[in-house]
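> sharing a model that was predicted from the sequence below.
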Amino acid sequence: MNAPRVLIQSEDFDVSRELAALRQGDARVGAVCSFVGTVRDRNEGASVSAMELEHYPGMTEKSIEAIIDRAVQRFGIYAAKVIHRVGPLQPTDQIVLVAVTSAHRGMSFQACEFIMDYLKSEAPFWKKEQTPQGARWVDARVSDEQALARWQA
């Protein structure tokens, strides 16, 4: 049975292990590209002491699967994996892993960025940050929408 392409979990992940598993046994792979997002201690000028991520189980995985399917069709990648954490997180914690394999680096870089841009804008996650002023829900950024727009051109 194939390993799942999308995991939503509260536990941390081992990037090295995930990358090795993604390309294991596929001699066609000439490139592996990955992105790891982490919790920052500042956002929009405010100090952030903690973050909590929520999602809609089932709908979130389905949304991310559709994003991966679009990346496969558009860039011809061989495999992709997205791991996204939910629950309480602290600054420096890993939040997300996006990894792809392909024949050549250009396709891998583009597909990885494409998936991440769509994750930031379309995947159903809700983020709440703890700041000195109290808890606040984080809205989508204009810069994330602009990054997404270039793939739609």
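Perfect, I can see it now.

> hey, let's count contacts and neighbours off CA atoms from now on
Noted.

> just give the closest residue to Thr38, not the sequence neighbours.
Gln94 (4.3 Å; CA to CA, 6 or more residues apart in numbering).

> hang on, the one you found packs against Ser10?
No - here Gln94 does not reach Ser10: they are 10.5 Å apart, not a contact under CA atoms under 8 Å.

> looking at those two, which one has more neighbours?
Between Gln94 and Ser10, counted using other CA atoms under 10 Å, Gln94 has the larger neighbour count: 20 against 14.

> put this next to the previous one:
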Amino acid sequence: MASTFEHPGELGAQDPIRLLAIRDEPLSLEEVFRAVGDDAAGGTALFVGTVRNHDGGADVDGLGYSCHPSAEAEMRRIAEKVVAEYPVRALAAVHRVGDLAVGDLAVIVAVSCPHRGEAFEACRKLIDDLKHEVPIWKHQKFSDGTEEWVGAC
């Protein structure tokens, strides 16, 4: 029986979800990039979310992230959905919790696919869905002494 793939490398990876984690220690770009390495991938897209020094016209001094115990399971559900919708060779996502300072890495996601366009689209879908659907909440602390919760129900 003939395959619809032109090359064996186009077959899906055994387990394309290589790394999913919520951590209270600093995140590593190198770890995430290594996790999505795949010889059959022609494109790798990586997104890094950092703590910025402002929001809504106010100066931000820092923030804290907290999450619901189901957060990692929700990350897996979203990762599986992305893998089902795109030709993902490898996928990784890590999110930080705890207190973070301006400039700290808050989230890193990466996706490898056979071609760059697919990698960009899958990576964008992954970070957008993680941001909107995973129960992780941000507690911003502003320079004027005020505070704000973002994403809390």
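Structure received. As the structure is a prediction and not an experimental result, all values here were calculated from the model.

> give me the TM-score for these two chains.
For this chain pair, the superposition-based TM-score is 0.83 by TM-score structural alignment, normalised by the length of the first structure; 136 aligned residues with a CA RMSD of 1.7 Å.

> now do the contacts for whichever residue in the second structure pairs up with the residue nearest to Thr38 of the first structure.
By TM-score structural alignment, Gln94 of the first structure lines up with Leu105 in the second structure. Contact partners of Leu105 of the second structure, counting by CA atoms under 8 Å, 6 or more residues apart in numbering, are 26-27, 48-51, 96.

> apply 7 Å and report the result again.
Under the criterion of CA atoms under 7 Å, 6 or more residues apart in numbering, the neighbours of Leu105 of the second structure are 27, 48-51.

> quick one: map Ala133 of the second structure onto the first structure.
No, residue 133 of the second structure isn't Ala; it's Glu. Under the alignment by TM-score structural alignment, Glu133 of the second structure pairs with Glu122 in the first structure.

> now the closest residue to that match other than its chain neighbours: which helix or strand?
Using CA to CA, 6+ apart and skipping the chain neighbours, the partner closest in space to Glu122 of the first structure is Ser63 (7.7 Å). Using DSSP states H and E, Ser63 of the first structure falls within helix 59-75.

> number of nearby residues for Ala99 of the first structure?
Counted with other CA under 10 Å, the burial measure for Ala99 of the first structure works out to 28 neighbours.

> isn't it right up against Cys112?
Yes - using CA atoms under 7 Å, Ala99 of the first structure and Cys112 qualify as a contacting pair, with a distance of 6.4 Å.

> could you check how far the residue of the first structure positioned farthest from its centre is from Thr92 of the first structure?
The centre of the first structure is farthest from one residue, Gln133, which by CA atoms, centre = their mean lies 28.2 Å away. Remark: distance between Gln133 of the first structure and Thr92 of the first structure (CA to CA, to the nearest Å) = 21 Å.

> Glu122 of the first structure now?
Using CA to CA, one obtains 24 Å as the distance from Glu122 of the first structure to Thr92 of the first structure.

> okay, the two: which has more neighbours?
Glu122 (16 against 11).

> correct me, but the residue nearest to Glu122 of the first structure touches Ala123?
Yes - between Ser63 of the first structure and Ala123 there is a contact under CA under 7 Å: 6.0 Å.

> who's more crowded, these two?
The neighbour count for Ser63 of the first structure versus Ala123, taken as other CA under 10 Å, is higher for Ala123 (20 against 17).

> isn't that one right up against Met59?
No - Ala123 of the first structure sits out of contact with Met59 when judged by CA under 7 Å, with a separation of 8.8 Å.

> follow-up on the earlier one: buried subset of the contacts of Leu105 of the second structure, written for PyMOL?
Those of the contacts of Leu105 of the second structure that count as buried under 16 or more other CA atoms under 10 Å are selected in PyMOL with:
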select buried, resi 27+51
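
> mind listing what the residue most central in space within the second structure touches?
To find the centre residue of the second structure, average its C-alpha atoms and take the closest one (CA atoms, centre = their mean): that gives Val109, at 3.0 Å. With contacts taken as CA under 7 Å, 6+ apart, Val109 of the second structure has the following neighbours: 46-48, 92-94, 123, 127.

> for burial, what's the neighbour tally of the aligned residue in the second structure for Trp137 of the first structure?
Residue pairing (TM-score structural alignment): Trp137 of the first structure is matched to Trp149 of the second structure. Other residues near Trp149 of the second structure number 14, with proximity taken as other CA under 10 Å.

> so what's the residue count around the closest residue in space to Trp149 of the second structure that isn't next to it in sequence?
Residue nearest to Trp149 of the second structure in three dimensions, not counting chain neighbours: His139, with 4.4 Å by CA to CA, 6+ apart. Neighbourhood size, His139 of the second structure [other CA under 10 Å]: 18.
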